[in-house]
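K.L.:
Below: sequence and its predicted model.
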Amino acid sequence: MDKKSIMKIGIVNYGCGNIASISNIIKYIGYKPEIINRSEDVLLFDSIILPGVGHFKNGMSNINFSGMRNALDKRAELDKPILGICLGMQLMTQSSEESDETGLCWFDSKTIKFTELENNKNKILVPHMGWNYVKEVEENVFFEEEDRFYFVHSFYVDALKSQEALATTIYEEINFSSAIKKGNLVGVQFHPEKSHQFGMTFFRKYFNKI
């Protein structure tokens, strides 16, 4: 039987996600995603996506007050596949300089803000917005050398010195972690749902790996 017809993919609705665009691109490549509105459904899917757009504090507050937190933590503890996108990736970390709110703490890394360049000649433009290349830290099944994706973010995950960095991107001389991985937990800073053929290829590779 075709894997696309039997794989259960869920997109977590906690009030901060770009759900429609993610659902549409996943449908376009042949899968049938469902929206997760209840915490009791979080463990029922083969893979879930934790989307995210907006402020770190709002994201964590919504997850905590929605009743999703315990179910998400249980899924992470069981090492069942979770893909965090943009803010969703940042929420997976310990904390963010955007807020005093504690993150989900699934990764040891922290989320920090883009700052002035070391040479102090000028300040970098924030947010980092537009197309940029992603370079794998070591050989993996998700990225190729010339892959580029669409980014919109003012904060980034600092995982370069850890085992969690999966891929990196350079913006104005700052080399940051554009993808992280720990077991079956994966986070990407870019928006695959806005990245056209590169985004579709990424989703295909990701779901094929599960």
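P.N.:
That came through fine.
K.L.:
Please count neighbours and contacts with C-alpha atoms only from this point.
P.N.:
OK.
K.L.:
Quick check: longest helix in this structure by residues?
P.N.:
helix 196-209 (DSSP state H).
K.L.:
what does that helix rub up against?
P.N.:
Ile25, Ile26, Ile29, Val141, Phe142, Phe143, Asp147, Arg148, Phe149, His191, Pro192, Glu193 (Cα atoms under 8 Å, 6 or more residues apart in numbering).
K.L.:
gap between that helix and the chain center?
P.N.:
Offset of helix 196-209 from its chain centre (Cα atoms, centre = their mean, to the nearest Å): 14 Å.
K.L.:
related to what we said a few turns ago, and the buried ones among the contacts of helix 196-209, selectable in PyMOL?
P.N.:
Applied in PyMOL, the following selects the buried portion of the contacts of helix 196-209 according to 16 or more other Cα atoms under 10 Å:
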select buried, resi 25+26+142+143+147+148+149+191+192+193
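K.L.:
What is the most widely separated pair among the contacts of helix 196-209?
P.N.:
Ile25 and Val141 (19.9 Å; Cα to Cα).
K.L.:
where do the strands sit along the chain?
P.N.:
Shown for the chain, the strands assigned by DSSP state E span residues 9-12, 34-36, 47-50, 82-85, 95-96, 99-102, 110-113, 128-133, 135-136, 148-153, 155-158, 165-171, 174-182, 185-188.
K.L.:
want to compare, so here's the second one:
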Amino acid sequence: MITVLDYGSGNIAAIANLLRLSNLPHAVVQTPDGLSEANHIILPGVGAFDNTMASFRRSGVEAALHERTQAGAALLGICVGMQVLAEASDEGTEPGLNLVPGRVRRFDPQTIDCPSKVPHMGWNAIKPTGPHPLLEGIDLERGFYFLHSYYFDCADAGHALAVTEHGRPFHCAVGNGRVFGVQFHPEKSHDNGVRLFQNFMSL
């Protein structure tokens, strides 16, 4: 079963609907106790890095996520849910979960080809850095739907699973052990989103 963490920030209904269409059993939980037996956890996220981390710490979710990942549960962060896997972010001052070493950085309009395109929004192809079961069977040219102004910069290139282009290459999927993050929105990416969730469940 996939456990979707609802902490008040994320497109929970769309994720749950896609999991249902994918015939993947799932449950939506709102407390640390709801994660106690979880083996596959989806961590959605919409909004600001600091607000998300503050919410985690108030609710006890941060400790619960660390406990489950240390116990071997697979974790998939989506959008801001991916960004909080990092050590820190240019968006704020709160430390992240530090489950994938790296820092979240803001797109600099001065260093990309299309300065008017921040935030990065729309469909983009992705390019895996190598074979990985999370991305198996994905239509890479069609890619995924993105909406963000910040991106994950891995400290270790070995943790980057895929890159995409927005004026310059950036890491759009990361992984460290059984902890994964994707900057794009699978729940808005039709067949590729379905396949990604199915792949995640099989890990």
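P.N.:
Looks like it arrived, so ask away. Predicted model only: the values in this text are computed from it and were never measured.
K.L.:
can you redo the strands of the first structure as CSV with distance to Phe207 of the first structure?
P.N.:
Conversion of those to CSV gives the following (distance: least, Cα to Cα, whole Å):
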stretch, distance to Phe207 of the first structure
strand 9-12, 9
strand 34-36, 15
strand 47-50, 8
strand 82-85, 10
strand 95-96, 28
strand 99-102, 29
strand 110-113, 26
strand 128-133, 21
strand 135-136, 18
strand 148-153, 18
strand 155-158, 23
strand 165-171, 17
strand 174-182, 15
strand 185-188, 12
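K.L.:
who wins for proximity to Met68 of the first structure among the ones you listed?
P.N.:
strand 9-12 (8.8 Å).
K.L.:
Which part of the second structure matches the closest one?
P.N.:
Aligned using TM-score structural alignment, strand 9-12 of the first structure spans residues 2-5 in the second structure.
K.L.:
mean distance, that stretch to its aligned residues in the first structure?
P.N.:
Mean deviation of stretch 2-5 of the second structure relative to the first structure after superposition (mean Cα distance after the TM-score superposition for the first structure): 0.7 Å.
K.L.:
The second structure: which residue goes with Lys131 of the first structure?
P.N.:
Not Lys; residue 131 of the first structure is Trp. Per TM-score structural alignment, the equivalent position to Trp131 of the first structure in the second structure is Trp123.
K.L.:
what sits against that match?
P.N.:
Arg142, Gly143, Phe144, Tyr145, Phe146.
K.L.:
quick one: it and Met201 of the second structure, what's the gap?
P.N.:
Going from Trp123 of the second structure to Met201 of the second structure by Cα to Cα, to the nearest Å gives 24 Å.
K.L.:
likewise Gln83 of the second structure?
P.N.:
21 Å.
K.L.:
which one of the two has more residues nearby?
P.N.:
Gln83 (30 against 17; other Cα atoms under 10 Å).
K.L.:
The first structure: which residue goes with Phe152 of the second structure?
P.N.:
Here Phe152 of the second structure is matched to Val157 in the first structure, going by TM-score structural alignment.
K.L.:
thinking that match is in contact with Phe107, fair?
P.N.:
No. Contact between Val157 of the first structure and Phe107 fails when scored by Cα atoms under 8 Å: they sit 10.1 Å apart.
K.L.:
Which one of these two is surrounded by more residues?
P.N.:
Counted by other Cα under 10 Å, Val157 of the first structure and Phe107 do not tie: Val157 has more neighbours, with 27 against 23.
K.L.:
Excluding chain neighbours, what is closest to that one?
P.N.:
Leaving aside its chain neighbours, Val157 of the first structure sits nearest to Thr111 (4.3 Å; criterion: Cα to Cα, 6 or more residues apart in numbering).
K.L.:
From Tyr150 of the second structure, how far off is whatever residue of the second structure lines up with the one you found?
P.N.:
Matched to the second structure by TM-score structural alignment, Thr111 of the first structure sits across from Val104. Going from Val104 of the second structure to Tyr150 of the second structure by Cα to Cα gives 6 Å.
K.L.:
overlap in contacts of those two?
P.N.:
Glu91.
K.L.:
distance of the residue of the first structure most remote from its centre from Glu172 of the first structure?
P.N.:
For the first structure, the largest distance from the centre (Cα atoms, centre = their mean) belongs to Lys121, which lies 31.8 Å off. Distance from Lys121 of the first structure to Glu172 of the first structure, counting by Cα to Cα: 12 Å.
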